[in-house]
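> what's the 3D shape of this:
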Amino acid sequence: MNNNYDAIIIGFGKGGKTLAGAMERQGWKVAMIEQSDKMYGGTCINIACIPSKSLAYQSKYAAFMNPNSFEDQNAYYTQAISEKNELVSFLRSKNYHNLSDKEGITVFTGKASFISSHEIKVAMKEETVKLTAERIFINTGATPIVPNIQGIHASKYVYNSTTLMDLMELPKHLVIIGGGYIGLEFASMYANYGSDVTVLDGAEAFLKREDRDIAKEVLKTLEGKGIRYISGAQVQTVQDKKPDGTRVIYLRSGADQPETIEADAILLATGRKPNTEELNLAHAGVAVNEKGAIQVDEHLKTNIPHIWAIGDVKGGPQFTYVSLDDYRIIKDQLFGAGKRSTKDRVNIPYSVFIDPPLSRVGLSEDEAREQGYETKIAKMPVAASPRARLMKETQGVLKAVVDAKTDQILGCTLFCTESSEIINIVQIAMQTGQSYTFLRDQIFTHPTMSEVFNDLFGQME
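Predicted structure coming up:
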């Protein structure tokens, strides 16, 4: 086998796999390295967006089922897990063959590490091979952070966001350590399925990135599902019981004595870190920052000119659609005009898939004022939407922030059903420099959630 390639891509994630296909179409010979046969397609398809959103979608129906017992809830949950597994397996296979079936792409399943800036060692099950290439692209993603908590490694009831979704039995009591977006998504999901959920958040402020009125509305909705949220909770110990179950010992901010809560599953939702530790980046001379993220310029090049980094491994927003835009930037350098860069990224929207989803683009009210803008604010309850009424999903609130001097939209927060879809309408209006009146006067179909913009932005007058 000739192991010399035009490009080596380490990691089968969104940006890398899309780039591999583009290279192959240009006649390049490409090596794609993925360390696990369970990760073809990357994090999103296998262990993050797709499986978690599949379970979140199914959980909405669980909340309406009015089960007679926990056994009924567990049966529905087990079915949802099985359906999630089938979906992931289908997509994983599809992604594998999308690349492996192409003549110019060779997929290597094994652990990659640098020998030098042009050489990669791949340790596979049967053999270890050395690959060389003119250009190398690192797309290894991120991995969950395991906090330094006594007993956490010894416990058999501790899970991360990946392993919890493989659990076939619904936890009766789930304790989530971490109150960020991932933790809250799982809290909402498992509460819908019927778990008794407690969130232990080390932070003092709930959803500190959001305006306080929005955070208050989200917390009220989550608590309405029966979720217990405890702020300022510093977890000290995880201690398994006999014959089964576990307990979490934590100290509240300002308290003298620790408290104990029992559980039959613990989810660690304490963040993710770039997956770089085993790449031997020093052998290639690639620089990383203090958090282990690969340092890149605005064109995603590392300090080594022929090595790039794509996606979560370089730090920054951990979104699949950002990784896809990384592909566009690199593709433009290789085969285009080379004009695209990370500086082109403004107003990136995001959605937190709690129930209902929380979505935002641009600045919050607090952020706008901190940056010195004179603002106009519009706010309305979701219950004012006919679409939300007919769907019987009236929880939530909508909020828009506009520059009072220019009438430009500075930001919008939507805590409502279907917000993950309609937030993109606001983003497009902002990207194209539209006044808020563009959405206020737009003709939308009826009855839809998008027509809430007529009313929301109509309040600016």
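> switch to C-alpha atoms for all contacts and neighbour counts from now on
Will do.
> so who does S155 touch?
Contact analysis of S155 by Cα atoms under 8 Å, 6 or more residues apart in numbering lists V238, Q239, D240, T246.
> which of the residues you listed count as buried?
Buried subset of the contacts of S155 (neighbour count, 16 or more other Cα atoms under 10 Å): V238, Q239, D240, T246.
> So which of those are in strands?
V238, Q239, D240, T246 (DSSP state E).
> Now tabulate these in JSON lines and tack on distance to G141.
Shown next, in JSON lines, are these (distance: Cα to Cα, whole Å):
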{"residue": "V238", "distance to G141": "28"}
{"residue": "Q239", "distance to G141": "31"}
{"residue": "D240", "distance to G141": "32"}
{"residue": "T246", "distance to G141": "31"}
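> Going along the chain, name the strands of the stretch 301-450 of the chain.
For the stretch 301-450 of the chain, the strands defined by DSSP state E, counting those that start in this stretch cover 307-309, 350-352, 358-362, 375-381, 397-403, 409-415.
> elements contacting the fifth one?
Same thing as strand 397-403. Contacts defined by 3 or more Cα pairs under 8 Å, 6 or more residues apart in numbering; DSSP states H and E place strand 397-403 against strand 375-381, strand 409-415, helix 452-458.
> if we go to 6 Å?
Judged by 3 or more Cα pairs under 6 Å, 6 or more residues apart in numbering; DSSP states H and E, strand 397-403 is in contact with strand 375-381, strand 409-415.
> here's the other one to compare against:
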Amino acid sequence: MSHYEEYDVVVLGSGAPGKLLAWTLASQGRRTAVVERRYVGGSCPNIACLPSKNVIHGARVASYFRRGAEFGITNGDWKVDMAAVRDRKRKMVAGLVAFHLEKYRESGAELVMGDGRFIAPKTIEVTLNAGGTRTLRGQTVIIDTGSRARMDDTTGLAEARPLTHVEALELDQLPEHLIVLGGGYVGLELAQAFRRFGSRVTVVERNGALIHREDPDVTDAIEHLCRDEGIEVLTRTAVDRVEGQSGESVRLHTGHGGIEGTHLLVAGGRTPNTDGIGLEKVGVETDGKRHVKVDERLQTTAEGVWAVGDCAGSPYFTHIGEDDFRVVLANLTGGDRVTTGRQVPFCLFTDPELARVGLSEREARERGVGYRLAKVPMEAVFRAQTLSETRGFLKALIEEGGDRILGFTAFGAEAGEVMAVVQVAMLAGLPYTALRDAILTHPTMAEGLAGLFSSVPRG
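Predicted structure coming up:
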């Protein structure tokens, strides 16, 4: 075997859980190295969560220009400059990368830029971006290789060179007609953003509804939002074949005919980055979806090797990756923490937002869990009226025969922030009456929780 360098900890990939583990363990005196192929800090600060929300906010500002008369502002000449939108995003990303590099310097963790793969147990060979190779061996190895946009095998799709979210966030020209293949989180957020910038947008979804796993009132509300904004929505529409080139002219053939546009965005889910990194050589097993197999402590099937984040099959959210960090850190430093039973909050960053934590009605019925339903429209929330943002609703599931909050859904302005209030109450085991009777500041969006929980039917 070639000469290798000894480390206490080697992390393959620099996403949220991996970098946090590296910074923390290095600060505690452990010799730590992180191998990263391209994006310092992983996808979230570079090409995913934060850049997309930056662009989405720009689209929201554009929507206010269009609504100017509603707020007593006389409309004048204005236009969207996509190059400036992109540059604002790039400036933010550059600042985030600089922040990450400083964290590496402060912590003492070594950042190794290159393509890493296992060549022996707990041993990673790195083909360096700058040329040459290094071989790193760790007493502990953590796999944090993340995921990428999934491209299915539809005839002609790959040849059409469609956009993923990565390329869409780098556009400096506005698509004339953007076709979005997939009605999930990424597809809906970017569909609304590009529509607000001025593109014609069509969303194509093979299932019977957008974000089809949610409750019918949620999926209906999201579809109405899209249609009201001028987005064409085609559900129950499977694509058989794709012709042309995205960025020029592209045509999707479906059972209902053809759909023609200038750009195609693929937003049909994600696949883990576990291929080509030598897992099979070192006894690290994967499941049927190519996620690394882990137990409730995120240990893999190979001794001394852990896996975190998307590649380990954790829910594909940065905040869950950050909790994976806490799970592994506890187990590496003498504690005992597991992934089972943890809350998984989520937020769809359309405008307005959709946020949920705990059980939906669909999930409660599937599990045979009895519940009482409380639901109020956003127009009943005074703060929403002051903002002229009354679309949506708040709803909560309360256990039958008790006061425990089982789940909460908000579709409306600042939904993600309001959800956090309910989530903390759920984590603390507070009865719904605690929020019902709380003195909440007037007028705020969270004040709507008092009205929501006051409407809970008697048990």
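> Any idea what the TM-score comes out to?
TM-score of the superposed chains, computed with TM-score structural alignment, normalised by the length of the second structure, equals 0.93; 447 aligned residues with a Cα RMSD of 2.0 Å.
> Which one of the buried ones among the contacts of S155 of the first structure is nearest to Y436 of the first structure?
Set against Y436 of the first structure, the nearest of those by Cα to Cα is V238 (50.8 Å).
> ok, now how distant is the alignment partner in the second structure of that closest one from L101 of the second structure?
In the second structure, V238 of the first structure lines up with V242, judged by TM-score structural alignment. For V242 of the second structure, the distance to L101 of the second structure equals 42 Å [Cα to Cα, to the nearest Å].
> cool, A191 of the second structure as well?
33 Å.
> Between the two, point out the one with more neighbours.
Ranked by neighbour count (other Cα atoms under 10 Å), A191 of the second structure and L101 place A191 first, with 27 against 14.
> helix or strand for the aligned partner of the more buried one in the first structure, which one?
Using TM-score structural alignment, the equivalent of A191 of the second structure in the first structure is A187. Here A187 of the first structure sits within helix 181-193, counting by DSSP states H and E.
> Check the mean deviation of that helix from the second structure.
In the superposition with the second structure, the average deviation recorded for helix 181-193 of the first structure is 1.4 Å (mean Cα distance after the TM-score superposition for the first structure).
> Quick one: residues contacting the counterpart of I398 of the second structure in the first structure.
In the first structure, the residue paired with I398 of the second structure is V402, using TM-score structural alignment. Counting by Cα atoms under 6 Å, 6 or more residues apart in numbering, V402 of the first structure touches T375, K376, Q408, I409, L410.
> Ok, I120 of the first structure next?
I120 of the first structure makes contacts with S113, F114, K130, L131, as judged by Cα under 6 Å, 6+ apart.
> What lines up with it in the second structure?
Per TM-score structural alignment, I120 of the first structure is aligned with I124.
> Its match - nearest residue in space that isn't next to it in sequence?
Distances taken as Cα to Cα, 6 or more residues apart in numbering place F118 nearest to I124 of the second structure, at 4.4 Å, with adjacent residues excluded.
> Could you identify which of the helices and strands packed on strand 397-403 of the first structure is most buried?
Mean neighbours per residue, mean count of other Cα atoms under 10 Å, is largest over those for strand 409-415, with a mean of 26.
> what are the ranges of the helices in the stretch 201-350 of the first structure?
Ranges of helices in the stretch 201-350 of the first structure, per DSSP state H, counting those that start in this stretch, are 212-224, 320-335.
> ok, longest helix in the second structure?
helix 82-107 (DSSP state H).
> Which positions in it come out as buried?
Within helix 82-107 of the second structure, the residues scored as buried using 16+ other Cα under 10 Å are M82, V85, R86, K89, R90, M92, V93, L96, V97, H100, Y104, S107.
> Please tabulate the contacts of V402 of the first structure in TSV, including the columns distance to R272 of the first structure.
Output for the contacts of V402 of the first structure, formatted as TSV (distance: Cα to Cα, whole Å):
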residue	distance to R272 of the first structure
T375	35
K376	36
Q408	35
I409	32
L410	29
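> if we look at stretch 26-41 of the second structure, which residues are touching it?
Contact with stretch 26-41 of the second structure is made by 7-15, 107-115, as judged by Cα under 6 Å, 6+ apart.
> Centre of the chain to that stretch, how far?
Mean-position distance between stretch 26-41 of the second structure and its chain equals 23 Å (Cα atoms, centre = their mean, to the nearest Å).
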